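Visitor: I need the structure of the sequence given here:
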Amino acid sequence: MHNVHVITHPLVQHKLTLMRRKDASTNSFRRLLGELSTLMAYEVTRDMPLQDIEIETPLETMTAKVIDGKKLVLVSILRAGNGFLDGMLNVVPGARVGHIGLYRDPQTLQPVEYYFKMPSGMHERDVIVVDPMLATGNSAAAAVQRIRDMRPRSLKFVCLLAAPEGIATMQQAHPEVPIYTAAIDRELDAHGYILPGLGDAGDRIFGTK
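Guide: Modelled structure (predicted):
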């Protein structure tokens, strides 16, 4: 699939398998998601721009490379996207954070927006949108469109699991936005859940079911 990156690192795949197990506790699911998102962040930020600064080592002055973390925005699609944030922020603690609240109408499976808050100066920033599940793709596509309207410098979408249907929806709406995921599962069921999947990520993160 064009512009889809599956992160196959053994540690990512191992932790994903542990998260899929139905007997994984809320505590272990949340911890594993944090660890996995940290690992995925290394791949997602691989092409972040660097700049040269002058520093003093214990022995001499030198020119060295750093990232400008303040130019990065992590955007969480509420509520499950918040499970990704801590792990990503472990890698880039200076990143700004935006939130977009969307829920899926159970009848139409279409997204309904109820909250939107972003940092200022988005046109100067690189944006990574995070949501554990790319199922129908409707919420992801709507969120990406809202952010694209703010004309960020670059835009990526990161999820834990993706369904072929969700990837198709995203690529039809936003073919230029790269998708990063740990796995592409088989299909969606009649209710829009990913199969074999791992259940409802939000419920498993927050223990609400």
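Visitor: For the rest of this, base every contact and every neighbour count on C-alpha atoms.
Guide: Will do.
Visitor: Under a three-state scheme, what state does the residue sitting furthest away from the middle of the chain occupy?
Guide: Residue farthest from the centre of the chain, counting by C-alpha atoms, centre = their mean, is residue 59 at 40.6 Å. Here residue 59 is coil, with the state taken from DSSP: H, G, I helix; E, B strand; the rest coil.
Visitor: residues contacting it?
Guide: By C-alpha atoms under 8 Å, 6 or more residues apart in numbering, residue 59 lies in contact with nothing.
Visitor: ok, now how distant is it from residue 209?
Guide: Relative to residue 209, residue 59 is positioned 57 Å away (C-alpha to C-alpha, to the nearest Å).
Visitor: Where do the helices of this protein begin and end?
Guide: For the chain, helices defined by DSSP state H occupy the ranges 10-20, 26-44, 82-91, 138-148, 164-173, 201-206.
Visitor: JSON lines please, covering the ones you listed and showing mean neighbour count and distance to residue 190.
Guide: Output for those, formatted as JSON lines (neighbours: other C-alpha atoms under 10 Å; distance: least, C-alpha to C-alpha, whole Å):
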{"stretch": "helix 10-20", "mean neighbour count": "16", "distance to residue 190": "20"}
{"stretch": "helix 26-44", "mean neighbour count": "20", "distance to residue 190": "25"}
{"stretch": "helix 82-91", "mean neighbour count": "21", "distance to residue 190": "26"}
{"stretch": "helix 138-148", "mean neighbour count": "20", "distance to residue 190": "15"}
{"stretch": "helix 164-173", "mean neighbour count": "19", "distance to residue 190": "12"}
{"stretch": "helix 201-206", "mean neighbour count": "19", "distance to residue 190": "18"}
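Visitor: pretty sure residue 166 contacts residue 138?
Guide: Yes: contact criterion C-alpha atoms under 8 Å: residue 166 and residue 138 qualify, at 7.4 Å.
Visitor: related to what we said a few turns ago, quick one, which of the helices of the chain is nearest to residue 101?
Guide: Proximity to residue 101 (C-alpha to C-alpha) singles out helix 138-148 among these, at 8.7 Å.
Visitor: Tell me who's in contact with the residue lying closest to residue 122 once chain neighbours are set aside.
Guide: Distance criterion C-alpha to C-alpha, 6 or more residues apart in numbering; nearest residue to residue 122, sequence neighbours excluded, is residue 152 at 5.1 Å. Residue 152 makes contacts with 122, 123, 124, 125, 126, 127, as judged by C-alpha under 8 Å, 6+ apart.
Visitor: Could you also give me the structure for this next sequence, so I can compare it with the first?
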Amino acid sequence: MTEHLTIVDHPLLQHKLTLMRERDTPTAVFRQLLREISHLLAYEVTRNLPVTMKTIETPLVEMEAPTLRGKKLALISILRAGNGLLDGVLDLIPSARVGFVGLYRDEATLKPVQYYFKVPSELESRVVIAVDPMLATGNSSAAAIDLLKEAGAKDIRFLCLLAAPEGVARMKEAHPDVPIITAALDDRLNDKGYILPGLGDAGDRMFGTK
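Guide: Down below sits the predicted model:
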């Protein structure tokens, strides 16, 4: 674990991740597990959000109590698999603003190609959490962060389910100011750019399109 990379080793999260890795886990169960894991990951990625104090009335007394400071968070889903993490994070932060970055990986070059970009206004004043289950080569993730910075984002965090060393290195090289929060750092990529041992294609398993 480094300042750039946080691996969330909570036993409950790791147990659920093991179930997701198993190839015979059904689509509906896979989707539900991803939602549950995203709750636990969201707890970690929001650990140091800025807070301020406000005066409230409890049923008994008046008190100074902490509340989130600043503009509402921006959650950015890197399509399409990012939507699986997005749903769970929104359960915990329902007031967050939501954006989408559409990138697909050219299977020949493994380079990202943009096809959609729609994000909330005033990103420069928001904590921005980009979500994508798999940090594999890191090319798509780095490209998505490039786009978010061009749109004004300054405080960005990247949330993923699994990461490969190659993807972590690529992100650190391209965006050393963006911390990565993940459930596991796997061994390596195969020659097709898939994470090993991994869990296969997260989007296909989530949406039943394999």
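Visitor: Can you give the structural similarity as a TM-score?
Guide: Taking TM-score structural alignment, normalised by the length of the first structure as the basis, the two superposed chains have a TM-score of 0.97; 209 aligned residues with a C-alpha RMSD of 1.2 Å.
Visitor: follow-up on the earlier one: what distance do you get for the residue nearest to residue 122 of the first structure to residue 199 of the first structure?
Guide: Distance, residue 152 of the first structure to residue 199 of the first structure, by C-alpha to C-alpha: 32 Å.
Visitor: Now rank the contacts of residue 152 of the first structure by neighbours and give me the top one.
Guide: residue 127 (26 neighbours; other C-alpha atoms under 10 Å).
Visitor: For that residue, list the residues it contacts.
Guide: 72, 73, 74, 75, 152, 153, 154, 155, 156.
Visitor: Give me the subset of the residues you listed that lies in strands.
Guide: 72, 73, 74, 75, 154, 155, 156 (DSSP state E).
Visitor: so the fourth one makes contact with residue 98?
Guide: Put plainly, it is residue 75 of the first structure. Yes: counting by C-alpha under 8 Å, residue 75 of the first structure touches residue 98, with 4.4 Å between them.
Visitor: so what sits against both of these two?
Guide: Common neighbours of residue 75 of the first structure and residue 98, counting by C-alpha under 8 Å, 6+ apart, are residue 118.
Visitor: which one of those two has more residues nearby?
Guide: residue 75 (27 against 19).
Visitor: Now do residue 163 of the first structure against residue 194 of the first structure, distance only.
Guide: 6 Å.
Visitor: Then residue 209 of the first structure?
Guide: Look at residue 209 of the first structure and residue 194 of the first structure: by C-alpha to C-alpha, they are 17 Å apart.
Visitor: between those two, who's got more neighbours?
Guide: Neighbour count, other C-alpha under 10 Å: between residue 209 of the first structure and residue 194, residue 194 has more, with 26 against 9.
Visitor: Could you report the neighbour count for the closest residue to the more buried one other than its chain neighbours?
Guide: Closest residue in space to residue 194 of the first structure, ignoring its immediate chain neighbours: residue 188 at 4.6 Å, by C-alpha to C-alpha, 6+ apart. Residue 188 of the first structure: 19 surrounding residues under other C-alpha under 10 Å.
Visitor: about what we covered before: shared neighbours of residue 166 and residue 138 of the first structure, which are they?
Guide: Shared contacts of residue 166 of the first structure and residue 138, defined by C-alpha under 8 Å, 6+ apart, are absent.
Visitor: middle-most residue in the first structure, spatially?
Guide: Residue closest to the mean C-alpha point of the first structure, counted by C-alpha atoms, centre = their mean, is residue 130 at 2.2 Å.
Visitor: these two touch, right, that one and residue 79?
Guide: No: under the criterion of C-alpha under 8 Å, residue 130 of the first structure makes no contact with residue 79, lying 10.5 Å away.
Visitor: which one in the second structure is aligned with the residue nearest to residue 194 of the first structure?
Guide: In the second structure, the residue paired with residue 188 of the first structure is residue 189, using TM-score structural alignment.
Visitor: Residue 168 is in contact with its match, correct?
Guide: No: applying C-alpha under 8 Å as the test, residue 189 of the second structure and residue 168 come out as separate, 11.8 Å apart.
Visitor: still on that earlier bit, how about the helices of the first structure in JSON lines, adding distance to residue 179 of the first structure?
Guide: Converted to JSON lines, those look like this (distance: least, C-alpha to C-alpha, whole Å):
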{"stretch": "helix 10-20", "distance to residue 179 of the first structure": "16"}
{"stretch": "helix 26-44", "distance to residue 179 of the first structure": "9"}
{"stretch": "helix 82-91", "distance to residue 179 of the first structure": "15"}
{"stretch": "helix 138-148", "distance to residue 179 of the first structure": "11"}
{"stretch": "helix 164-173", "distance to residue 179 of the first structure": "8"}
{"stretch": "helix 201-206", "distance to residue 179 of the first structure": "18"}
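Visitor: wait, which of these is closest to residue 2 of the first structure?
Guide: Across the helices of the first structure, residue 2 of the first structure has its closest neighbour in helix 164-173 (8.5 Å, C-alpha to C-alpha).
Visitor: now the closest one: how far from the chain's centre is it?
Guide: Put simply, helix 164-173 of the first structure sits 16 Å off its chain's centre (C-alpha atoms, centre = their mean, to the nearest Å).
Visitor: Since that was my last question, I'll sign off now.
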